[in-house]
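> when you get a sec, could you give me coordinates for this:
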Amino acid sequence: MSERPGEAFREYVDVRLPALHRLAYLLCQDRHRADDLVQDTLVKLYLKWDRAMAATNSHAYARTTLVRTFLSERRTNWARRVVLVDRLPDTASSTDPDAADAVAVRAALAGLPPRQRAVIALRFYSDLSVEETGYTLGCSPGTVKSQTAKGLAALRRALPHVEPDGTAPARTRS
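Okay, the predicted model is just below:
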């Protein structure tokens, strides 16, 4: 890394921006909102850059800042969550089953409460341990486990046609 803080921050952002944006998108389910969330996170990170660099894992520090910013926004400012449109959004027109599954999974994730969505994204997308996820969210490992179980159960209910191994469930004869 560079000696000057501005350059070090710029180099860090160049490397970590795609990962932060993907995590933000998983949490928000909206590309524009994810851009805003990443921007807010980077501002906070820049203001605390000395602390982030002193942390044992600067990537975890940034990820924690992003998730906590997301959860904080979900708790407050309800008007930002209300979206008024004059027409329904376009639906996916692809006949590719993988694209349809991806849309279904995104919709199911969007239906989860913010904390469960954050736990699922951190545990299964960012591949964090229970302890790392708890630290990121500021909660106990038991809370992470219960939120994970509730989130997975809700996803299974929302996606009954997909088994954990990616296959369709076997049909039984009546």
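> CA only for contacts and neighbour counts going forward, please
OK.
> nearest residue to the middle of this protein?
residue 27 (3.1 Å; C-alpha atoms, centre = their mean).
> before we go on, could you also do this sequence so I can check it against the first one:
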Amino acid sequence: MPGEKDAEFLAFVTMSRRELRQVAFLMCGDWHQAEDLTQDALLSLYAAWDRIEVRSRLLPYARRVLLRKLLDQRRRPWRREVATSVPDREDVRAGTHDLGERRMLLDLLANLAPRRRACLVLRYFEELSVAETAEVLGCSEGTVKSQTSRALAELRALVDDAGLAIDDLLQGVS
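Sure, this is the predicted structure:
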């Protein structure tokens, strides 16, 4: 029934839209782009709604669609522009972590390749397990571990001069 499909989808969107937008923001670093990515992902999800058999796995599936939308968008030549500053927004997650450190972390995340950034966002901000992250990214658990390790190594190299520990930054934001 069309009405039932719409009601189910609306309930899912109501429950997950904010979280998906936060994930998108952490992956791309721009609230407007995050909103566009979230809307595109939800449109694709709605188009495939009748074909989705396991309704209990909707959020991981939606994250995967979101990531694919971001990667597709990054391949477009006109999307290769990089933001030079972080929007004046309060924390993407409530907490007491210093806003300056959050901005620094977002700037650092913007320097990472999209797959590595996605690994960090899903593992540390969304607190997904290695297996769940692998499912969202469509890769093996070993790939998630290696990409996460390499991303952390890149971030550590970037913050060494600042005298901050990347582990502290990640702990405080998550």
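> TM-score for these two?
Here the TM-score for the pair of chains, by TM-score structural alignment, normalised by the length of structure 1, is 0.81; 158 aligned residues with a C-alpha RMSD of 2.5 Å.
> what does stretch 155-170 of structure 2 contact?
Among residues not part of stretch 155-170 of structure 2, those counted as contacts by C-alpha atoms under 8 Å, 6 or more residues apart in numbering are 101-102, 105, 108-109, 124-125, 152.
> quick check: the gap between the residue nearest to the centre of structure 1 and residue 97 of structure 1.
23 Å (C-alpha to C-alpha, to the nearest Å).
> still on that earlier bit, the residue nearest to the centre of structure 1 corresponds to which position in structure 2?
Using TM-score structural alignment, the partner of residue 27 of structure 1 in structure 2 is residue 27.
> my guess is its match contacts residue 112. True?
No: counting by C-alpha atoms under 8 Å, residue 27 of structure 2 sits too far from residue 112 to count as a contact (9.7 Å).
> which parts of structure 1 are helices?
5-28, 31-47, 49-54, 58-75, 78-81, 97-110, 114-120, 130-137, 141-158 (DSSP state H).
> of the ones you listed, which stretch is the most buried?
Comparing those on average neighbours per residue, with mean count of other C-alpha atoms under 10 Å, the densest one is helix 114-120 at a mean of 24.
> average gap between that one and structure 2?
Its matched residues in structure 2 lie on average 0.4 Å from helix 114-120 of structure 1 after superposition (mean C-alpha distance after the TM-score superposition for structure 1).
> and that helix, which stretch of structure 2?
Using TM-score structural alignment, helix 114-120 of structure 1 pairs with 114-120 in structure 2.
> now find how far off-centre that stretch is within its chain.
Averaging C-alpha positions (C-alpha atoms, centre = their mean, to the nearest Å) puts stretch 114-120 of structure 2 8 Å from its chain's average.
> and if you look at stretch 71-82 of structure 1?
The answer for stretch 71-82 of structure 1 is 16 Å, by C-alpha atoms, centre = their mean.
> check what contacts it and list those residues.
114-115.
> please name the residues that touch residue 59 of structure 2.
Applying C-alpha under 8 Å, 6+ apart, the residues contacting residue 59 of structure 2 are residue 16.
> same question, the one 10 residues further on
Each residue near residue 69 of structure 2 by C-alpha under 8 Å, 6+ apart is listed here: 37, 40-41.
> and with 7 Å instead?
Each residue near residue 69 of structure 2 by C-alpha atoms under 7 Å, 6 or more residues apart in numbering is listed here: 37, 41.
> what's the distance between it and residue 137 of structure 2?
12 Å.
> what residues are shared contacts of those two?
Counting by C-alpha under 7 Å, 6+ apart, no residue touches both residue 69 of structure 2 and residue 137.
> one step back: what is the nearest of the contacts of stretch 155-170 of structure 2 to residue 84 of structure 2?
residue 108 (11.6 Å; C-alpha to C-alpha).
> quick one: the closest one from residue 156 of structure 2, how far?
10 Å.
> please apply the same query to residue 128 of structure 2.
Look at residue 128 of structure 2 and residue 156 of structure 2: by C-alpha to C-alpha, they are 21 Å apart.
> just residue 36 of structure 2 next, same as before
Residue 36 of structure 2 sits at a distance of 31 Å from residue 156 of structure 2 (criterion: C-alpha to C-alpha).
> repeat that for residue 70 of structure 2.
If you go by C-alpha to C-alpha, the gap between residue 70 of structure 2 and residue 156 of structure 2 works out to 25 Å.
> and the closest residue to residue 133 of structure 1 other than its chain neighbours, how far from residue 24 of structure 1?
Excluding the flanking residues, the one nearest residue 133 of structure 1 by C-alpha to C-alpha, 6 or more residues apart in numbering is residue 122, at 6.3 Å. Using C-alpha to C-alpha, we find residue 122 of structure 1 at a distance of 11 Å from residue 24 of structure 1.
> cool, and residue 69 of structure 1?
From residue 69 of structure 1 to residue 24 of structure 1 the distance is 10 Å (C-alpha to C-alpha).
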